[in-house]
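*Asks:* Prediction below, plus the sequence it came from.
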Amino acid sequence: MPDPAHAIARLIEIMARLRDPKDGCPWDREQDFASIAPYAIEEAYEVEDTIARQDWAALPDELGDLLLQVVYHARMAEEAGWFDFATVATMIGDKMIRRHPHVFGDAPARPGQWEDGKAQERLARRESGTLDGIPAALPALLRARKLSARAARVGFDWSTADEVAHKVDEEIAELKAELPGGDRARLADELGDVLFTLASLARKLDLDPEACLRHANAKFTRRFTAMEQDLARQGLAPGDSSLDQMEAGWQEVKRRERTARSE
């Protein structure tokens, strides 16, 4: 196995060379924090996708791509004189020790310990509001879940999942009431309420709304592709088929899935 310290040092040196003003890569030299940030998000999702597919052979490569983003940002910060990779590694190490007093100290483990530690850190950053510190750039469903979870910790919450489900019905009714008017701003507002409440329902059911939607996306993709392939065997394409034909094909794909699950 490679030596971790040597491997990290080598990666840091590679990034320094790529960013070298004279002999580095033109593309890497011209990047800044704003231009690189989207890649970090993209790489994180690719790691998650690889894990979901249980592609363990590809996981080291994807984790490496994600690690590169950390090294990249640390290098740009070092060039600006702000901090370096060692600072990043030291700070996360200190945070893990601080948030695990039951492991690195003599305090007993207790429920809510992690969140209490985060709350203390927010206070140290002068973030006193209940919702402070939840990044606005998070995927919207994930942020909605975190916002409702943070509010729930101070008692602003429904008692049961059933109550949230009734609220979903109420929000959908309000959305339907706006459909005849066609006011896009009001429709967007009401649809947003539906989605936010659905994210709260997912939290109450201890589900990740992003994961639920990814599962639904994968299911739709699988079924639509199978329906499209069935049509192709009949010499048809979706654009050449009626809605009734496509719906019949869709239901056939669902029937085959149910049969396969029961076998």
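*Replies:* On my side now, so go ahead.

*Asks:* hey, let's count contacts and neighbours off CA atoms from now on
*Replies:* Will do.

*Asks:* so where do the helices sit in the stretch 51-200 of the chain?
*Replies:* 59-80, 85-99, 101-104, 113-124, 140-152, 161-178, 184-204 (DSSP state H, counting those that start in this stretch).

*Asks:* this is the comparison structure:
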Amino acid sequence: MDELIEKVKAWAKERGIDKQPADAGYRKTVEELGELSSAYSRQNKAMMIDSLGDTAVCLINLATQMGLDFNECLEHAYNEIKDRKGKTVNGVFVKEADLKNGKDNQ
């Protein structure tokens, strides 16, 4: 995974994407999420694979544009969730603290 992320970063650098403002990267990420939503709605597996991959590329690029390390961001997120307790409500995981605050009813 680390090697693939480095390849994505090199690809972006060759094209100057790494130097673009973060708002451009953010807009591109949202665009790709929209394509993923469309693919999911159609249950088009090939489109879902492409859109999910494109979204991951955009997130890597966005992290770079923001001066952040994508691996570090992912590791931080994992460390936040790894011991989290809760339950799945209507197909969505709700953390224990939100269940106690009644947020599972939203």
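*Replies:* Yep, it's here. As the structure is a prediction and not an experimental result, all values here were calculated from the model.

*Asks:* tm score of chain vs chain?
*Replies:* Here the TM-score for the pair of chains, by TM-score structural alignment, normalised by the length of structure 2, is 0.74; 97 aligned residues with a CA RMSD of 2.6 Å.

*Asks:* Look up how far residue 65 of structure 2 lies from residue 7 of structure 2.
*Replies:* 16 Å (CA to CA, to the nearest Å).

*Asks:* As a markdown table, the helices of the stretch 51-200 of structure 1 with mean neighbour count would be great.
*Replies:* Shown next, in a markdown table, are the helices of the stretch 51-200 of structure 1 (neighbours: other CA atoms under 10 Å):
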| stretch | mean neighbour count |
| --- | --- |
| helix 59-80 | 18 |
| helix 85-99 | 13 |
| helix 101-104 | 14 |
| helix 113-124 | 14 |
| helix 140-152 | 18 |
| helix 161-178 | 16 |
| helix 184-204 | 19 |
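
*Asks:* nearest to residue 242 of structure 1, of the ones you listed?
*Replies:* Of all the helices of the stretch 51-200 of structure 1, helix 161-178 sits nearest to residue 242 of structure 1, with 27.3 Å by CA to CA.

*Asks:* what distance separates the closest one from the middle of the whole chain?
*Replies:* Remark: helix 161-178 of structure 1 is offset 25 Å from the chain centroid, using CA atoms, centre = their mean, to the nearest Å.

*Asks:* aligned partner of residue 29 of structure 1 in structure 2?
*Replies:* In structure 2, no residue is matched to residue 29 of structure 1 (TM-score structural alignment).

*Asks:* what about residue 29 of structure 1, distance to residue 103 of structure 1?
*Replies:* 42 Å.

*Asks:* Would you mind confirming that residue 85 of structure 1 is in contact with residue 76?
*Replies:* No: with contacts counted by CA atoms under 8 Å, residue 85 of structure 1 stays clear of residue 76, the gap being 10.0 Å.

*Asks:* which residues sit against the one helix or strand residue 37 of structure 1 maps to?
*Replies:* Taking DSSP states H and E as the criterion, residue 37 of structure 1 maps to helix 33-52. For helix 33-52 of structure 1, contacts defined as CA atoms under 8 Å, 6 or more residues apart in numbering pick out 56, 58-59, 62-63, 65-66, 69-70, 73, 76.
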